[in-house]
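Undergrad: Here is a sequence together with a model predicted from it:
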Amino acid sequence: MKKFMTAALAGLGFAITATAVSAQAPATLAQVKQRGMLNCGSNTGLAGFGVPDAQGNWGGLDVEFCRAIAAAIFNDPTKIKFIPLSAKDRFTALQSGEVDVLVRNSTWTMTRDASLGLLFTGVNYYDGQGFMVRKKLGVTSALQLSGASVCTQQGTTTELNLADYFRANNLKYEVVAFASSDETVKAYDAGRCDAFTTDASGLYSERLKLTAPDEHIVLPEIISKEPLGPSVRNNDPQWFNLVKWVHFAMLNAEELGVTKANVDEQLKSTNPEVKRLLGTEGKFGETVGLTTDWVVRIVKHIGNYGESFERNVGQGSLLKIARGQNALWTKGGLQYAAPVR
């Protein structure tokens, strides 16, 4: 009996503590609603992922994910403020509350996950680090870069990956590092280094900025794992779940064939999975502080994950990146969403 009472009291203490922590956690969703706008930490300019056009309108895969969050909350993807952040400042801006969510090609690593007070909500783009060189160098493999000077950006995982790769392969190199991506690209374009390294998706994006893009090639080697995804502060479980499930919603919509064009028709579906996803059965949106039609809002305004991918970085874009690892799990890729049920 004594053991039972001790265990019961311990359980009660845990419940009280958990409730207290939950009560003290800042309600990000409530703040966003009161403000009437989502503050999204974005890239300073990376084609296909996050970049403003000549009129200042932001577009890209990451940008559309932020718009999907705004659509889920407000039924209006324009109720959003994009705050461009450098690699150096991005996590500080999130920690300080300057932005509600950071969606800007940031790699999910153990150090960032465990020591910055942040949580990654998922992977919206599986990537890996690569190299770009001028065709005239005659280089066809990164293993031929011994003695080369390599341009890279400070404050990113690319510096460590670069050092690891050259050390593991017994290659000599000279690193030429810059504070911003723009400085790095300009230096490479000006011939200050033999090669440029960053995430492969970034190489295809940055190549568009070069004076003569067709004179440069991306080498075949991928030297690292770079799971890129949104992150939030780790003190608000409801907000963490909301952002995570926006990504899952877009993936589930693609898997179930729910598109921007057919979502209204799909509301009549008798498929139980579609009914739960679109809110015609159950109240799943309410579990993360949203309305029952939260996924309908996302898909009507943005589309599913595949539509966003193809439009921004896939075959319908200037980058023309193959889905590859970012294909759905049903098509040999890594994108896999938990079910709505």
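TA: Perfect, I can see it now. Numbers count the residues shown, from 1 in each chain.
Undergrad: all contacts plus neighbour counts: C-alpha atoms, from now on.
TA: Will do.
Undergrad: my guess is C40 meets G97, correct?
TA: No - if you go by CA atoms under 8 Å, C40 and G97 don't touch, sitting 10.7 Å apart.
Undergrad: Neighbour count for those two, which is higher?
TA: Taking neighbours as other CA atoms under 10 Å, C40 and G97 compare with C40 leading, 27 against 13.
Undergrad: From H216, how far out is that one?
TA: Distance from C40 to H216, counting by CA to CA, to the nearest Å: 33 Å.
Undergrad: same check, this time on N326
TA: N326 is 25 Å from H216, by CA to CA.
Undergrad: now swap in P237 and tell me
TA: Look at P237 and H216: by CA to CA, they are 45 Å apart.
Undergrad: One more: A163?
TA: In terms of CA to CA, A163 sits 23 Å off from H216.
Undergrad: And for G117?
TA: G117 is 40 Å from H216, by CA to CA.
Undergrad: quick one, which of these two is more surrounded?
TA: Taking neighbours as other CA under 10 Å, G117 and H216 compare with H216 leading, 17 against 14.
Undergrad: who's in contact with the residue most central in space within the chain?
TA: Centroid-nearest residue in the chain: G229, 3.0 Å away (criterion: CA atoms, centre = their mean). Applying CA atoms under 8 Å, 6 or more residues apart in numbering, we find G229 in contact with V103, R104, N105, S106, T107, W108, F120, T121, G122, V123, N124, Y125.
Undergrad: what do you get if the cut-off is 10 Å, keeping everything else the same?
TA: Listed by CA atoms under 10 Å, 6 or more residues apart in numbering, the contact set of G229 reads 62, 102-108, 120-126, 244, 247.
Undergrad: To which secondary structure element type does the closest residue to it other than its chain neighbours belong?
TA: In this structure, G229 finds its nearest non-sequential neighbour in V123, 4.3 Å apart by CA to CA, 6 or more residues apart in numbering. The three-state label given to V123 by DSSP: H, G, I helix; E, B strand; the rest coil is coil.
Undergrad: ok, now how distant is V123 from K275?
TA: Distance of V123 to K275, given as CA to CA: 25 Å.
Undergrad: What separation do you get for S205 and A327?
TA: 20 Å.
Undergrad: can you pull out the strands in this structure?
TA: Per DSSP state E, the chain carries strands over the ranges 38-42, 51-52, 58-59, 80-84, 101-102, 118-120, 125-127, 129-134, 148-153, 173-178, 195-199, 216-218, 226-228, 231-233.
Undergrad: So which of these is the most surrounded?
TA: Ranked by mean neighbour count under mean count of other CA atoms under 10 Å, the strands of the chain are led by strand 101-102, which reaches a mean of 28.
Undergrad: Got another one to weigh against that:
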Amino acid sequence: MTKPAVVRIFGAMAMTLGLLGLSACQRGGEELQGENSVSAEDIAALRELGETSPTLARVKARGYLNCGVHGNLMGFAYKDNRGQWRGFDVDFCRATAAAVLGRPDAVRFYALTAEERFPALVSGKVDVLWRNTSWTMERDSTGQVAFAGINYYDGQGFLTRRALNLSSAAELTGARICVHGNSTSELNVEDYFRTREIEFKPVILATEEEARQTYAREECDALTGDISSLAAARSVMNDPRQHVILHDFISKEPLGPVVRAGDERWEAVVRWTLNALISAEELGVTKSNVARLAQDGGRPEVNRLLGLEGDFGPKLGLARTWARDAIAASGNYGEIFENNVGQQSTLDLDRGLNQRWNAEQGGLIYGLPIR
């Protein structure tokens, strides 16, 4: 179905059925003029979609995805010198847009602070968060949001100056530790030093950016946070080689996409988009060969992934090509990792736990079966 048709149908449905307001169709006003003839079959189809997933219906009618990301985290979500959004999480936004709408560029990015992210999601300002957010029990039990999977296994650590010649966080006795306040990072660092009966001086800052800047001004001896964010902070220091990330992991931080609670079908769309990218790496489907494999076919697992067998896309309210479109956007999981945060990037992070489960040095990345 073409975008104008979707917008037209959605407008008629909203007027006649009241399932979704015209405000959700943010740029459909001109296209709706003079377009009042919609078949009962089309109205019924979109009505069913609106009943099973209001979010999916709004995204399709709107014609683009609203994606919440970090505003300035090198490697994960940031604007390059040309003002273009780049990064690990940004590529997952584009893959989601491609899966739903067939176009990776059909996405609007919203830079959100840690404090803004959940209110923006719950209010409907964004459709999904792909924003380095840890899946915790407290967040999962609010009844307001739902985690759709894990796309990065992280852990909290410490960034210090190489000149201090430290080998362990246990040596930070009496140290000034910069930390983002009202965060899991603040709670974790307190737990770490208290259980070891080590004295330290917390320097609590209002935002992640303030914590990084305070460390850069040498107003604290160490910066604590997710290892990935520490690598990002180090990459933009005046001389990254003068800073070292200690080997200690003081917490588990499973990061993943978040959606509003209560829209299980939309949650499934986001979950299976992530799993399609993971499965693509396992099956050897890449950005460069996905078009050929979609034309020639392959093993049954590949054919199911690419929509050549089965009705997996339509069962979610998507096209048969949903997964191939997602893969074509920025590549499979491994390609997205290496290009943005891996050894082909300025962050130079090892895959570690984010290696696929069946690699020689296996990790925790495991694609759910599409069948």
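TA: Structure received. Bear in mind the structure is a predicted one, so any value in this text is a computation, not a measurement.
Undergrad: Of the strands of the first structure, which is nearest R112 of the first structure?
TA: Nearest to R112 of the first structure among the strands of the first structure is strand 118-120 (7.2 Å), distances taken as CA to CA.
Undergrad: That closest one vs the second structure - mean distance after superposition?
TA: Superposing on the second structure places strand 118-120 of the first structure at an average distance of 0.6 Å from its equivalents, by mean CA distance after the TM-score superposition for the first structure.
Undergrad: how about the nearest residue to E264 of the second structure, chain neighbours excluded?
TA: Excluding its sequence neighbours, the residue lying closest to E264 of the second structure (CA to CA, 6+ apart) is S53, at 7.3 Å.
Undergrad: Thought R260 was touching that neighbour, still the case?
TA: No - using CA atoms under 10 Å, S53 of the second structure is not in contact with R260, being 11.2 Å away.
Undergrad: what sits in contact with each of those two?
TA: By CA under 10 Å, 6+ apart, the residues touching both S53 of the second structure and R260 are W266, E267.
Undergrad: what does the lengthiest helix in the first structure contact?
TA: Counting residues, the longest helix found in the first structure (DSSP state H) is helix 2-24. Helix 2-24 of the first structure has contacts (CA under 10 Å, 6+ apart) with M1, A25, N235, D236, P237, Q238.
Undergrad: Now those in CSV, please, with extra columns for distance to I321 of the first structure.
TA: Compiled in CSV, the contacts of helix 2-24 of the first structure are given as follows (distance: CA to CA, whole Å):
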residue, distance to I321 of the first structure
M1, 65
A25, 40
N235, 36
D236, 35
P237, 34
Q238, 34
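Undergrad: The helix ranked longest in the second structure: average distance to aligned residues in the first structure?
TA: As assigned by DSSP H, the longest helix anywhere in the second structure is helix 264-283. Mean deviation of helix 264-283 of the second structure relative to the first structure after superposition (mean CA distance after the TM-score superposition for the first structure): 0.4 Å.
Undergrad: and that helix, which stretch of the first structure?
TA: The counterpart of helix 264-283 of the second structure in the first structure, using TM-score structural alignment, spans residues 237-256.
Undergrad: The matching stretch: which residues count as buried?
TA: Residues of stretch 237-256 of the first structure classed as buried by neighbour count (16 or more other CA atoms under 10 Å): 237-240, 242-255.
Undergrad: Look up the closest residue to P300 of the second structure, ignoring the ones flanking it.
TA: Sequence neighbours aside, E309 is the residue nearest to P300 of the second structure in space, at 7.7 Å (criterion: CA to CA, 6+ apart).
Undergrad: likewise L101 of the second structure?
TA: K60 (6.7 Å).
Undergrad: got the contact list for that neighbour?
TA: Taking CA under 10 Å, 6+ apart, one finds T2, K3, V6, V7, F10, C25, L46, A97, V100, L101, L318 in contact with K60 of the second structure.
Undergrad: Which one (most neighbours) among those residues?
TA: F10 (32 neighbours).
Undergrad: From T52 of the second structure, how far off is that one?
TA: Distance of F10 of the second structure to T52 of the second structure, given as CA to CA: 15 Å.
Undergrad: Count the residues that sit near the aligned residue in the first structure for M137 of the second structure.
TA: Counting by TM-score structural alignment, M137 of the second structure lines up with M110 in the first structure. Other residues near M110 of the first structure come to 8 when the count uses other CA under 10 Å.
Undergrad: Distance of the counterpart of A177 of the first structure in the second structure relative to F158 of the second structure?
TA: Alignment note: A177 of the first structure maps to I204 in the second structure; criterion TM-score structural alignment. Applying CA to CA, the value for I204 of the second structure to F158 of the second structure is 15 Å.
Undergrad: Repeat that for E199 of the second structure.
TA: According to CA to CA, E199 of the second structure and F158 of the second structure sit 16 Å apart.
Undergrad: hey, where'd the helices end up in the stretch 1-150 of the second structure?
TA: With helices called from DSSP state H, counting those that start in this stretch, the stretch 1-150 of the second structure shows them at 3-17, 29-32, 40-52, 54-62, 88-101, 114-123, 137-140.
Undergrad: Find me the equivalent region of the first one in the first structure.
TA: Taken onto the first structure by TM-score structural alignment, helix 3-17 of the second structure occupies no residues there; it is unmatched.
Undergrad: Packing partners of that helix?
TA: Using 3 or more CA pairs under 10 Å, 6 or more residues apart in numbering; DSSP states H and E as the contact test, the elements touching helix 3-17 of the second structure are helix 29-32, helix 40-52, helix 54-62.
Undergrad: Could you export these to JSON lines, including columns for distance to R371 of the second structure?
TA: What follows is these, written out as JSON lines (distance: least, CA to CA, whole Å):
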{"stretch": "helix 29-32", "distance to R371 of the second structure": "39"}
{"stretch": "helix 40-52", "distance to R371 of the second structure": "22"}
{"stretch": "helix 54-62", "distance to R371 of the second structure": "22"}
